[in-house]
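# Just a sequence and a predicted model for now, questions to come.
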Amino acid sequence: MANRCLYIASIKDFLEQERLSVLGSLHNNYHGDALTTTDEAWMGEIDILQQTLIPWKEEDAQVIFEYEIPRLGKRVDVVLLLRGIIFCLEFKVGQKDALQADVEQVMDYALDLKNFHRFSHDKIIVPILIPTRRETSTTEFQPSVYDDKIYNPIISGAEHLQDLIINVINNENASVSGTIDNWIISPYTPTPTIIEAARALYENHSVEDITRHEADKVSTDRTINYILQIIEQSKNQKKKSICFVTGVPGAGKTLVGLDVAIKQTYKDGELDKENGAVYLSGNGPLVAVLTEALARDNQKKCVAKGERKTLSASRREVSEFIQIIHRYRDNMLAKIKNPVENGIVEIDPEKAIHLEHTGYGEVEHVAIFDEAQRSWTHKRIANYLKRGGTYGNKLKVPNFPMSEAEFLIWSLDQREDWAVIVCLVGGGQEINTGEAGITEWIKALNSMFKHWYVYISNKLTDVEYAEGRVNELLQDNDKVTFAEDLHLAVSLRSFRAETLSAFVQSMLAFRPDAAELYKDVDSRKYPIVLTRSMDTARNWLRKQARGTQQTGILVTKVAARFKPLAVHILAQDEDNAVHWFLEDKTDIRSSNYLEDAATEIQVQGLELDYACVLWDADMRYVDGEWFFYKFNGKNKWNPENNKENQKYMLNAYRVLLTRARQGIIICIPKGNSRLTPEGFPEDPTRLPEFYDGTYEYLKSLGLKEL
């Protein structure tokens, strides 16, 4: 069992073993050099427990040291399986005070076990924090208000630990016959956040390892293996290939992309620059948050192993394989003849060096484009380059002739040996003007790049992708293979409600099954509740989140009248997104402070545990239809009649409503019904009728009101 923990024994065997012998077992199973402080802590824990556990010496019970919560890389100091109760013990040897971060840490362990550890689902879990020098102990027990059999964290000094365990056993009337068989080898079914998952991938786990293991339904590893086979085949046959991967929101497309990038870039733990891959995303906040999360984690682990490593060195290493798409594009633009002549993009030999295999291409053979549907139309990129871009080199190209998709294929086509592009495609998720959808990629392959082999998800024919015209667009292309393995059908984001994205889709499209889908989501203990008060929404979020679970407020970028509700919009700078997502509850820049709201631009691809979606007057329900409005910045909402813009505005709500892993509260304000002394509306930009229809519609689907 050493792979799951560093030491496991019955209480009887543990009490009869020499303490140095227990320490030796911990050492033998520990990977890495145990520091003196680690030794001292372990010795303290062993001494305390060999005193504490004497009353239960003859019982069928187990003590487990350093239990690793599988695949999330967290270790619980000690798990005690006694009389059918799971005690999570977190020791702070030599400490007198209980710190908030320590209480949250032990609560997190209890929640992780409850939600994701199969043999803990229906058990009593008691998180206990033990600052060993504390002189008092919690005397009152408060089982969780969530009816999930988790005690609120208990705090005890070492002296009182035995009494505390006796009191819990009495409180639960736990009998001697209560045992938990095979707990240590329980299946584990986690759904980590994208940030946790990226960290675990970086530690050489597989996606399926770190995502939910109802393995018959989850196909991430099958998709990854299919892509890796195409890469290998393209390399061996010296050909160029493109794969289109589709998936429902939260299905793990980004994880698939990151995993392919990491597996190609790090072969057997060594950097393989010859055959490397780069993960590219136009989603600046996602790239910034993932890069910073991985860099912080990498640096912390290196320092723990005694290596000297700065945070900036870690950031550089991570940036090798996660990059912002515009910088990659601008790097290639710097190599072309400028201005472009006769509408043909060509390399300028004076600006680029020709290498034997690379040709004029970049070093990577494999480029993974996340959210490929968001690549820019020809019009948008041409206008952008005419002005001179805002990224990197501010290059001006006055008459650029290609769409972004076309140029990205052209960039990989510069390689003279082989290349693979992997496009990760979300359906119905274009949220910015000038995002081309998938059509541009297919048009480019049909016209300029007929020698490229196309591997495409059979779901790309659905209406969310290229308006359902994929078959028609590809019918004359003889290099197309449709593959079921390139579609991810199961949402991993919400481990509580796989039907959440289907409900959101139906609710926004007024489909008749919306109310039934809501019932299904609700039956899985995934709350979606309604309120008209931001105070109520904030209280609900604070009450739901335990341990370090993350909360936040979300609004669309078109929302305009949030200031009266004491909500501030997070500024677009990517550093703000990093702080919003990664700082803890003690930092006012954190999402948990519920002051700054993020927009669909900042949260696409990322997620929270619990979210409040603040619904403004930009999208209103009237008589079975959505009506769209944009604020003029002063005193009036103007109707938005442009169909393209309406699509982006609807998609914004689709993105926001699928960000929460464990529950959503939707706040639709009451507006301002007060009149001035002269009888006019006090605030004509927030009239109740702007909001009431939407509220009544959601209520009619059965959503609970707070």
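Received it, and whenever you're ready, just let me know what you need.

# only C-alpha atoms for contact and neighbour calcs from this point on.
Will do.

# for the longest helix seen in the chain, packing partners?
Longest helix in the chain by number of residues (criterion: DSSP state H): helix 284-304. Secondary-structure packing of helix 284-304 (3 or more Cα pairs under 8 Å, 6 or more residues apart in numbering; DSSP states H and E): helix 194-202, helix 311-319, strand 322-324, helix 574-582, helix 600-603.

# want to compare, so here's the second one:
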Amino acid sequence: MISLRVGAFLAADAQTLVARLAFEDAQRFRGNEPRQLRAWADTLDTLRAALADWPETADWRLLLEYDIHRLGRRIDAVLVTPRGVLVLEFKAGAEAFLAQDRAQAEDYAIDLQDFHSACRRHPIVPVLVATRAQPGPMAWPLLLVGATTVLDASAATLPALLRDLWRHLPQGEPLDVAAWEHAPYRPVPGIIDAACTLYTHHGVADIAAARADANNLTATTDAILAAISSARTDQRHTILFVTGIPGAGKTLCGLNAVFGSGRDAGATFLTGNPALVHVLREALARDAAAGARGRMRAARQRTKAAIQALPAFRDHYVGSGDVPAERVAVIDEAQRAWSAVHAISKGRDREVKLHDSEPGHLLDIMGRHPDWAVIVCLIGNGQEIHTGEGGLAEWGTALQARPAWRVLAAPGMLDPGLLGRAADPRQRLPALPGLQTHDSLHLDVPVRSIRNPHAAAWVDAVLAGDQPAAAAIARAHGPLPFLLTRDLAALRRHLRATCRGLRRAGLLASSGARRLRADGLGAELPHMEADAVAHWFLDRWPADVRASDALDTVATEFSCQGLELDHVGLCWGGDMVRVSGHAEWRPRTFIGTNWQTRHAPEAAANRRNTYRVLLTRARYETVIWVPQGDPADRTRAPAEFAAVTAFLTACGIEALNETQAAPAIPSPQPALL
């Protein structure tokens, strides 16, 4: 980034500025093509012409190639004036104003609105400059606090537009132009953006500067890297358990280990979630191919070693007896590893027969290294969602049979009551000889829920059936990032209205909500199909109807666990209902033509955990749609859905009001995470 006064910019040599921009770009591991150099020169010439002979701008601030860490991108130019902030996105040589370019410019402005502390009291105006286009008639947006709609300009019309805009901007409390650059800008990247940034050699500190009470994200990352270094130095086999509430940054820490210091040791990220494999591989490949101007096939091939499907990794090494190339294995959602009984049962009809639990096999595979190896287990508290998932207890059983492994974990792993999950025995790690505890291995501050860090605690109370606790959280820490509606069409309209810029929306539903098809939601994202999942999470509607924001295909817990959306429409199903006069949730399974209540503790816990996953996927807001039901259909009893609605309302959730604007970010410092 280059920052200078407008007066200094006008006096500077253009070629010197281009050279400085090229140097900055090279530091980010990208090449400088002649086309990029020409684009910078064109941008600087356009800016110089727009700001020349305008003495009033001399002390304004111009920031070129301003970093947007959340997206791993940079704004072409930010012009900071005493009345507002102008976000300038240049498309050199462009002859038309494209929808995706407008969305990009608007998204930059929204990013500053959400995460830059000096932008809270002033307008932020995105301007798309397609240098050779012909702008049409312009209607001035409301120049209020926050991001406005996008203004169009060409190289020829930009000077007049900037002068007119300056006259239209309200003369309120002056913005401190000199201090703006140094004010806190703390973006929170989504998991896909974060993975792409880490993959291109940037550390976690570069992409997720946390607020003061969230600094354990960096502490946890440091603890993982220290354990890897110690294992190498001491020649020890070491396993770490990193725990955390949903959205606290576990996957981010794991990816940093793989793409950071673990890269030289041949680290790999293993997950049993095929959707996560598909999305991360494709996102990394697209980003790498674009940045290096390389071929997509080569980029995809390079990502396969970094992001691997755990079942394929397991079966290969169980079947071959080879020593793995990787010395560091990061296992995502490790609580979902199969128990011994389930693994042996599942292996009967498979080419590779399993004779132990998944934890046992993985410990033995990495233990083939004669000197040292590290396993980093990322544990999602309360996120076991399928039969046969052994949780921490299964890892403990496997480690009791392999005492040579050094074990590091948070204190709460021995006493799960500290983490609020004491009721589920799968979430307890037994006492192990030589186990070392470290507080920094537990992440308890959410970084996903941007608008309210108490969202996860509210979800826990709701799923526990603790209405007084949920209502107390809503009263003390509202407004919650949850809304409630009984109208599916209203849900879709709201999601379309609130998703500005490049923000992404999508519909989620439980895989057990089989009767939602009666409401037209029978199209389910096939989580095993790589192309379908990648299109849903990475592409954009209306250009691609397969994208999530087309809002016609629902993703289940198997498609979205470990991933996220900006705005979520959660379609509540008949598999998780309440009955009037009863205090508990009633988890159910649809078999044949009827619902059957799930009485087994593990099955009931898995259903609650499914809704925990679904309720914690949104970065900004979740709108819950509860169907009306049908009195003529015994599988869709209106009274059951009415009871769900009444309970959620009593827990403090507000009804969706279609006339309201997108929910305001609460003050005083809402989004500095």
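Received, thanks. The shown structure was predicted, so the numbers you read here are calculated from the model rather than taken from an experiment.

# one step back: what's the angle between the longest helix of structure 1 and helix 311-319?
If you take axes from the mean of the first three to the mean of the last three Cα atoms, to 10 degrees, helix 284-304 of structure 1 sits at 120 degrees to helix 311-319.

# From the rest of the structure, what touches helix 284-304 of structure 1?
With Cα atoms under 8 Å, 6 or more residues apart in numbering as the test, helix 284-304 of structure 1 has contacts from 195, 198-199, 202, 281, 308-312, 314-315, 317-319, 322-324, 574-575, 577-578, 581-582, 601-606.

# And the closest residue to Met413 of structure 2 other than its chain neighbours, how far from Gly391 of structure 2?
Among residues not flanking Met413 of structure 2 along the chain, Leu429 sits closest, at 5.4 Å (Cα to Cα, 6 or more residues apart in numbering). Counting by Cα to Cα, to the nearest Å, the separation of Leu429 of structure 2 from Gly391 of structure 2 is 9 Å.

# These two: which has the busier surroundings?
Gly391 (28 against 23; other Cα atoms under 10 Å).

# quick one: secondary structure of the counterpart of that one in structure 1?
Matched by TM-score structural alignment, Gly391 of structure 2 corresponds to Gly437 in structure 1. Put simply, Gly437 of structure 1 is coil when judged by DSSP: H, G, I helix; E, B strand; the rest coil.

# what do you get for Val129 of structure 2?
Assignment for Val129 of structure 2 (three-state DSSP): strand.

# In structure 1, what residue corresponds to it?
Aligned by TM-score structural alignment, Val129 of structure 2 pairs with Ile130 of structure 1.

# got the contact list for the closest residue to that match other than its chain neighbours?
In space, and not counting its chain neighbours, Ile130 of structure 1 is closest to Phe91: 4.7 Å by Cα to Cα, 6+ apart. Contact analysis of Phe91 of structure 1 by Cα under 8 Å, 6+ apart lists Glu45, Asp77, Leu129, Ile130, Pro131, Thr132.

# Equivalent analysis for Met528 of structure 2, please.
Pro274, Ala275.

# That one matches what in structure 1?
With TM-score structural alignment as the criterion, Met528 of structure 2 matches Asp573.

# How about Ala39 of structure 2?
Aligned partner of Ala39 of structure 2 by TM-score structural alignment: Ala41.

# host element of its match?
If you go by DSSP states H and E, Ala41 of structure 1 is part of helix 36-52.

# ok, now Leu79 of structure 2?
Per DSSP H and E: strand 73-81 holds Leu79 of structure 2.

# Give me the angle between the helix or strand that that strand is followed by and helix 34-51.
Note on strand 73-81 of structure 2: by DSSP H and E, the next helix or strand toward the C-terminus is strand 84-91. When the same axes, to 10 degrees is applied, the directions of strand 84-91 of structure 2 and helix 34-51 differ by 140 degrees.

# Superpose on structure 1 and give me the mean offset of strand 84-91 of structure 2.
By mean Cα distance after the TM-score superposition for structure 1, the fitted strand 84-91 of structure 2 averages 1.1 Å away from its aligned residues in structure 1.

# What residues in structure 1 pair up with stretch 226-242 of structure 2?
Aligned using TM-score structural alignment, stretch 226-242 of structure 2 spans residues 229-245 in structure 1.

# how far is that stretch from where the chain is centred?
How far stretch 229-245 of structure 1 lies from its chain's middle: 28 Å, per Cα atoms, centre = their mean, to the nearest Å.

# And stretch 149-169 of structure 2, by the same measure?
Distance of stretch 149-169 of structure 2 from its chain centroid, counting by Cα atoms, centre = their mean, is 34 Å.

# what does stretch 449-468 of structure 1 give?
Counting by Cα atoms, centre = their mean, stretch 449-468 of structure 1 comes out at 26 Å from the chain centroid.

# just stretch 373-381 of structure 2 next, same as before
That offset, for stretch 373-381 of structure 2, works out to 19 Å (Cα atoms, centre = their mean).

# Likewise for stretch 443-458 of structure 2?
Distance of stretch 443-458 of structure 2 from its chain centroid, counting by Cα atoms, centre = their mean, is 13 Å.
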